[in-house]
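S.K.: no sequence on this one, just coordinates:
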């Protein structure tokens, strides 16, 4: 099994993990789920996280061949568009992103000419698509549940599982966002944990419950110790746990800001007549918890 080198970079502000993986033989690599910084009090974006990724790529001598989003994130902005501007590397996401775009176009009341065909990315992957990063084979697994568009990238013996699984002591990710579904998440986790037991699973988030932030555990470790999966729960048992947990969770602090950027592939909304971009908030669409 091909073994890519994986660099994980932690964003404490959003609890997000972002990754660079590369083939050590050819030095070709890819970035997964890069973070564009956003200060909600100032309404200001910045590129500190993306620059950390870019510095690592350049210092290591990696030839960047892809910038990969797993899904439109609810808790941070995507830096995919900015990184493409800096490097020329193409961007990609799963093809079901078009459904997320249409869903949130309605929530934000975006104009009819807002593109909901995924054209903000250079490549839309289908379930089962395969591509190479150097000599590392990468397979795309459609893995909805957290969102209706989520994909997992299985790169050699490493799988970037985004917001399906958390670390074993935290369980799995929520399924109560618009387009989310606990039954679909059960199926996605089942498929991920059917990968070879030595497969390294890299999660999208860790909120470090009383320990240092972590990002990696094997399939075998999740099967044995994941608090939402050990004991091989039935679909009904898993859904009961997931639904009960989701009912206690507030919406992510940046969700209403982040989604309108992330359904644009990380591009800010179009500038208005004064040259500035603006974010919209759909008042009273979501009930507070």
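M.R.: Yes, it's here. Everything numeric here is computed off the predicted structure, so don't read it as measured data.

S.K.: make it CA atoms for all contacts and neighbour counts henceforth
M.R.: OK.

S.K.: Stretch 231-251: end-to-end distance?
M.R.: Stretch 231-251 stretches 30 Å from its first residue to its last (CA to CA, to the nearest Å).

S.K.: what's next to that stretch, contact-wise?
M.R.: Contacts made with stretch 231-251 from outside it, assessed by CA atoms under 8 Å, 6 or more residues apart in numbering, are listed as 174, 175, 176, 182, 183, 186, 223, 224, 228, 229, 288, 289.

S.K.: among those residues, which ones are buried?
M.R.: 174, 175, 176, 182, 183, 186, 223, 228, 229 (16 or more other CA atoms under 10 Å).

S.K.: need these in JSON lines with distance to residue 252 and secondary structure, can you?
M.R.: As requested, the buried ones among the contacts of stretch 231-251 are exported to JSON lines (distance: CA to CA, whole Å; DSSP: H, G, I helix; E, B strand; the rest coil):
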{"residue": "174", "distance to residue 252": "11", "secondary structure": "coil"}
{"residue": "175", "distance to residue 252": "13", "secondary structure": "coil"}
{"residue": "176", "distance to residue 252": "11", "secondary structure": "coil"}
{"residue": "182", "distance to residue 252": "18", "secondary structure": "helix"}
{"residue": "183", "distance to residue 252": "22", "secondary structure": "helix"}
{"residue": "186", "distance to residue 252": "22", "secondary structure": "helix"}
{"residue": "223", "distance to residue 252": "28", "secondary structure": "helix"}
{"residue": "228", "distance to residue 252": "21", "secondary structure": "coil"}
{"residue": "229", "distance to residue 252": "24", "secondary structure": "coil"}
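
S.K.: out of those residues, what pair is the most spread apart?
M.R.: Across the buried ones among the contacts of stretch 231-251, no pair lies farther apart than 176 and 223, at 23.6 Å, counting by CA to CA.

S.K.: dropping in the other structure now:
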């Protein structure tokens, strides 16, 4: 293989046409947060990765729950899978990660992109997290660099840095499929917002075009679906070809300038995610709650008039 991350990803996808190199994927959809979590595994070795898991959170009461994560755990146990990775595509702003809870139950290294450090620096200041909050990514077991190769059993994999939605977004090509987080949605819904602190519409355009240079038949597993107008079912699996042909925001032929103009105008009318405050404070800590205070309770801060 070359040192070109995209060429490496394409080669992995092409090689995965072999029968013993095709991954199996089981997806779980959390309708409360419109989030799709995925378990990808090697049928031969039974090694698995869990991607973008969800911890239930009730903002009215401040209570967490494990019902969504428990479904993933029960599937892993029923299929006798060995979890080797707990992967996050980015520090989510719409749901709390269940990775630490699942890691305690099932194992696996907790990993995210190396640019999580940038996110920690930005949001550490916004939430006045204090000097006790480490801004070095040490809450995670592994920080992926762009183009870094890894494995899930016999399945070859590569991590791709795809910033724009946030500075730390990653896509994971595993076998002949790719898990692309919040860069793209289904073709009839478009693309991710780029107005969070550290987001950038120009970067997002280039990250999307990078992903869409993968082979057309590559299956793309998304992190969210919101049911576009006129569609009655949730969908979170598409292909490079379908996105290139029909994505309403960024299909082939849409220029960089047109995309940036559309994205910036659209983002000014979007409300903040309902769970942004708790989600970012937890997810920038690797899915862990803020340190308990002297009464033994963890607290979520709400900065007034800051965001």
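M.R.: Looks like it came in fine. The structure presented is a predicted model; accordingly, all values stated were derived computationally and were not measured.

S.K.: Rebuild the contacts of stretch 231-251 of structure 1 as TSV, extending it with distance to residue 100 of structure 1.
M.R.: Converted to TSV, those look like this (distance: CA to CA, whole Å):
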residue	distance to residue 100 of structure 1
174	16
175	14
176	14
182	17
183	18
186	20
223	30
224	33
228	26
229	27
288	22
289	23
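
S.K.: Which parts of the stretch 51-200 of structure 2 are strands?
M.R.: 56-58, 63-65, 82-87, 109-113, 142-144, 149-152, 155-161, 170-174, 177-179 (DSSP state E, counting those that start in this stretch).

S.K.: Pipe those into a markdown table and attach mean neighbour count and distance to residue 185 of structure 2 per row.
M.R.: Putting the strands of the stretch 51-200 of structure 2 into a markdown table (neighbours: other CA atoms under 10 Å; distance: least, CA to CA, whole Å) gives the following:
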| stretch | mean neighbour count | distance to residue 185 of structure 2 |
| --- | --- | --- |
| strand 56-58 | 17 | 22 |
| strand 63-65 | 11 | 27 |
| strand 82-87 | 24 | 19 |
| strand 109-113 | 23 | 20 |
| strand 142-144 | 19 | 23 |
| strand 149-152 | 18 | 25 |
| strand 155-161 | 25 | 17 |
| strand 170-174 | 28 | 13 |
| strand 177-179 | 25 | 12 |
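
S.K.: can you put the ones you listed in a markdown table and add distance to residue 34 of structure 2?
M.R.: Listed next are the strands of the stretch 51-200 of structure 2 as a markdown table, based on distance: least, CA to CA, whole Å:
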| stretch | distance to residue 34 of structure 2 |
| --- | --- |
| strand 56-58 | 12 |
| strand 63-65 | 17 |
| strand 82-87 | 18 |
| strand 109-113 | 21 |
| strand 142-144 | 26 |
| strand 149-152 | 27 |
| strand 155-161 | 23 |
| strand 170-174 | 19 |
| strand 177-179 | 16 |
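
S.K.: Residue in structure 1 paired with residue 202 of structure 2?
M.R.: In structure 1, the position corresponding to residue 202 of structure 2 is occupied by residue 183, as judged by TM-score structural alignment.

S.K.: who's in contact with the residue nearest in space to the middle of structure 2?
M.R.: Ranked by distance to the mean C-alpha position of structure 2 (CA atoms, centre = their mean), the top residue is residue 89 at 2.8 Å. Residue 89 of structure 2 makes contacts with 51, 52, 112, 113, 169, 170, 171, 172, 179, 180, 181, 182, as judged by CA under 8 Å, 6+ apart.

S.K.: With respect to residue 77 of structure 2, which of those is nearest?
M.R.: When the contacts of residue 89 of structure 2 are compared for distance to residue 77 of structure 2 (CA to CA), residue 51 comes out closest, at 16.4 Å.

S.K.: how close does the closest one sit to residue 159 of structure 2?
M.R.: Taken as CA to CA, the spacing of residue 51 of structure 2 relative to residue 159 of structure 2 amounts to 13 Å.

S.K.: Equivalent analysis for residue 233 of structure 2, please.
M.R.: If you go by CA to CA, the gap between residue 233 of structure 2 and residue 159 of structure 2 works out to 30 Å.

S.K.: coming back round to it: mind putting the buried ones among the contacts of stretch 231-251 of structure 1 in CSV, distance to residue 122 of structure 1 included?
M.R.: Written out in CSV, the entries for those read as follows (distance: CA to CA, whole Å):
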residue, distance to residue 122 of structure 1
174, 28
175, 28
176, 29
182, 30
183, 30
186, 30
223, 35
228, 36
229, 36
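
S.K.: closest one to residue 25 of structure 2 among the strands of the stretch 51-200 of structure 2?
M.R.: Shortest separation from residue 25 of structure 2 across these is recorded for strand 177-179, at 9.1 Å, computed as CA to CA.

S.K.: Any chance you could list what contacts that closest one?
M.R.: Residues external to strand 177-179 of structure 2 that are found in contact with it (CA under 8 Å, 6+ apart): 13, 23, 51, 89, 171-173, 218-223.
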